[in-house]
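A.B. asks: Sharing a model that was predicted from the sequence below.
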Amino acid sequence: VWDQLNKMVKDKADNTNNRFGVGSEINRRLTGGPFPFWGCPPKDALTTLQPKRTREHGEGDLAEFRFADKAAKGAHSIWKLYYNGSVGGQAIVGIPAARRLRDARNARVWPFETGFKALTEADLDGVDVVIAEVYPSLLKAVPAPGEVKDLAQVRAQAEHFAKLDEAGKLGAVFAPGKDVPAEVVEAAQAEEGWILGA
């Protein structure tokens, strides 16, 4: 999936990108219609991508929410490409950027390449960067004067994980909670991923 998105996504220095076209093409390949991705400005609507969701997820469809999304209260659907909380658009553009970072540095992607477990120094021997998904709304962030909400959320996440790291507690955050079923751990490691701290 990462390789395919890397081929498809065009993300320019001026912050323009083709995420709606990519979502539309994936919909065409998966269902031939405007599903499962949805959400775009009306001017960008296509036969295979509509501004609003055209139907609910049903039996046999890809799930609307991953296990991690359900664990992170308030998370939006990965299929939502536009409007507030449009994590799908961020994922389409972000995954190729994360892939470039992974390829340029000695990096590992959690939990796909590290396992869904507490990470120790031995696990990270020779690793410079661990790439992990975050959900900024997991932490309450108060914007500083003149600071936009998104910036405050990113700052709060960075400060939170830096404090855990300084206290020697960050490695434990990469493990699933004690009540997470084995099949969820397997799905997170093999296909769905997970949200750090969820």
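C.D. replies: Right, received. Where do you want to start?
A.B. asks: contacts and neighbour counts: CA atoms only from here.
C.D. replies: Will do.
A.B. asks: Okay, the residue located most distally from the centre of the chain and Ser137: tell me how far apart.
C.D. replies: Ranked by distance from the centre of the chain (C-alpha atoms, centre = their mean), the top residue is Pro145, with 28.4 Å. Pro145 sits at a distance of 19 Å from Ser137 (criterion: C-alpha to C-alpha, to the nearest Å).
A.B. asks: ok, structure two:
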Amino acid sequence: MPRLFSAYVIVDWSAAAKPTTGADSIWIGVLKRDVRFRLAFESYNPATRAEAETRLTAILDDLRKRGERALLGFDFPLGFPRGFASALSLPGEEPWRATWDQLNKMVKDKADNTNNRFGVGSEINRRITGGPFPFWGCPPKDALTTLQPKRTRAHGPDDLPEFRHADLAAKGAASIWKLYYNGSVGGQAILGIPFVRRLKLARGEGFKAWPFETGFKPLTEAELDGVEVVAAEVYPSLLKVQPAAGEVKDLAQVRATAEHFARLDEQNKLGGLFGPPKDTAADVVLDAEREEGWILGAGA
């Protein structure tokens, strides 16, 4: 059985508001074949999201020229909790795509990393509840009537869920509603989804967002015929990673995650990970495919 992928590209994203490198910045890890056809790892640490987009585009263009299919992993959610698109009255039959389009309209992310992620969270709160909920978390200077530094209340039965099904399956994943502070992923998702959308638009049918466009099911070589890139959400904290002496933890995590998926692919076990964990309810599968997405390997 051949591998499903010949390259594994893992992106550790950042919502930083100014150019930054080192810890808590963007890291791109690439595990691909060298001239001797052995898997070799290389990494990049762009200071801004704009530089990261340029770099990642070049990486994917190079892999396309070489005829190599890539697994492209992002460490932020590609979808929001079920009911989000409906709560915003977004049009269309595909809630995930409507959400991507809406964020693309709202997000302003400049070349120097200045961005309006708190403004976007605040405006979505205004449209959904009229108050500082469900998004929360920002520096006090960025507080607004519809976005507060601290969480103002818990999620009730009539609210959008605090967590996606995948967050619960991953055990320990943060809620997308948290926009700031350690471990938050909300800001990364708001700024990251329009970025993934641009990558996809540039590549057309050769770029598939899992599980939205592939289905939440095991993937085979036949199903990936003609596909150059499969984009998936990854959660490096699912793996126990020990950085080398002096190595930035983010770099260690993208390397270990790329190596982990390459190893599973070598053992013909990676394709199965694209399907739901055993005994997953049908409504959970549908929520993942239509709106929430899933974390590759969560619950497996």
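C.D. replies: Received the coordinates, thanks. All of these numbers come straight from a predicted model, not from anything done at the bench.
A.B. asks: just to revisit the earlier point, under the alignment, what does the residue farthest from the centre of structure 1 map to in structure 2?
C.D. replies: Aligned counterpart of Pro145 of structure 1 in structure 2: Ala245 (TM-score structural alignment).
A.B. asks: Am I right that that match is in a helix?
C.D. replies: No - Ala245 of structure 2 sits outside any helix when classified using DSSP: H, G, I helix; E, B strand; the rest coil, being coil.
A.B. asks: Just give me the match in structure 2 for Ala107 of structure 1.
C.D. replies: By TM-score structural alignment, Ala107 of structure 1 lines up with Phe207 in structure 2.
A.B. asks: neighbours of that match, just the number please.
C.D. replies: 21 (other C-alpha atoms under 10 Å).
A.B. asks: List the contacts of it.
C.D. replies: By C-alpha atoms under 8 Å, 6 or more residues apart in numbering, the contact list for Phe207 of structure 2 reads 200, 227-231.
A.B. asks: Could I get those in JSON lines, plus columns for distance to Ala281 of structure 2?
C.D. replies: Shown next, in JSON lines, are these (distance: C-alpha to C-alpha, whole Å):
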{"residue": "Lys200", "distance to Ala281 of structure 2": "29"}
{"residue": "Val227", "distance to Ala281 of structure 2": "28"}
{"residue": "Glu228", "distance to Ala281 of structure 2": "31"}
{"residue": "Val229", "distance to Ala281 of structure 2": "28"}
{"residue": "Val230", "distance to Ala281 of structure 2": "24"}
{"residue": "Ala231", "distance to Ala281 of structure 2": "24"}
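A.B. asks: Among these, name the ones in helices.
C.D. replies: Taking DSSP state H, the ones among the contacts of Phe207 of structure 2 that sit in helices are Lys200.
A.B. asks: hmm, which of the contacts of Phe207 of structure 2 are common to structure 1?
C.D. replies: By both residues aligned by TM-score structural alignment, their matches' C-alpha atoms under 8 Å, these still in contact after alignment to structure 1 are 200, 227-231.
A.B. asks: Please report which of those residues has the highest neighbour count.
C.D. replies: Val229 (26 neighbours).
A.B. asks: is it true that that residue touches Leu63?
C.D. replies: No - using C-alpha atoms under 8 Å, Val229 of structure 2 is not in contact with Leu63; the gap is 9.4 Å.
A.B. asks: what's the counterpart of Leu224 of structure 2 in structure 1?
C.D. replies: That one, Leu224 of structure 2, aligns with Leu124 by TM-score structural alignment.
A.B. asks: Look up how far Thr114 of structure 1 lies from that match.
C.D. replies: Distance, Leu124 of structure 1 to Thr114 of structure 1, by C-alpha to C-alpha: 9 Å.
A.B. asks: Asn15 of structure 1 too?
C.D. replies: Taking C-alpha to C-alpha, one finds Asn15 of structure 1 at 31 Å from Thr114 of structure 1.
A.B. asks: More neighbours: these two, which one.
C.D. replies: More crowded of Asn15 of structure 1 and Thr114, by other C-alpha under 10 Å: Thr114, with 16 against 6.
A.B. asks: What count of nearby residues applies to the residue lying closest to that one once chain neighbours are set aside?
C.D. replies: Nearest non-adjacent residue to Thr114 of structure 1, counting by C-alpha to C-alpha, 6 or more residues apart in numbering: Arg108, 6.6 Å away. Arg108 of structure 1 has 20 neighbours, counted by other C-alpha under 10 Å.
A.B. asks: Repeat that for Lys171 of structure 2.
C.D. replies: So Lys171 of structure 2, with other C-alpha under 10 Å, has 12 neighbours.
A.B. asks: All the strands of structure 1, in order from the start?
C.D. replies: Applying DSSP state E to structure 1 gives strands spanning 107-109, 129-131.
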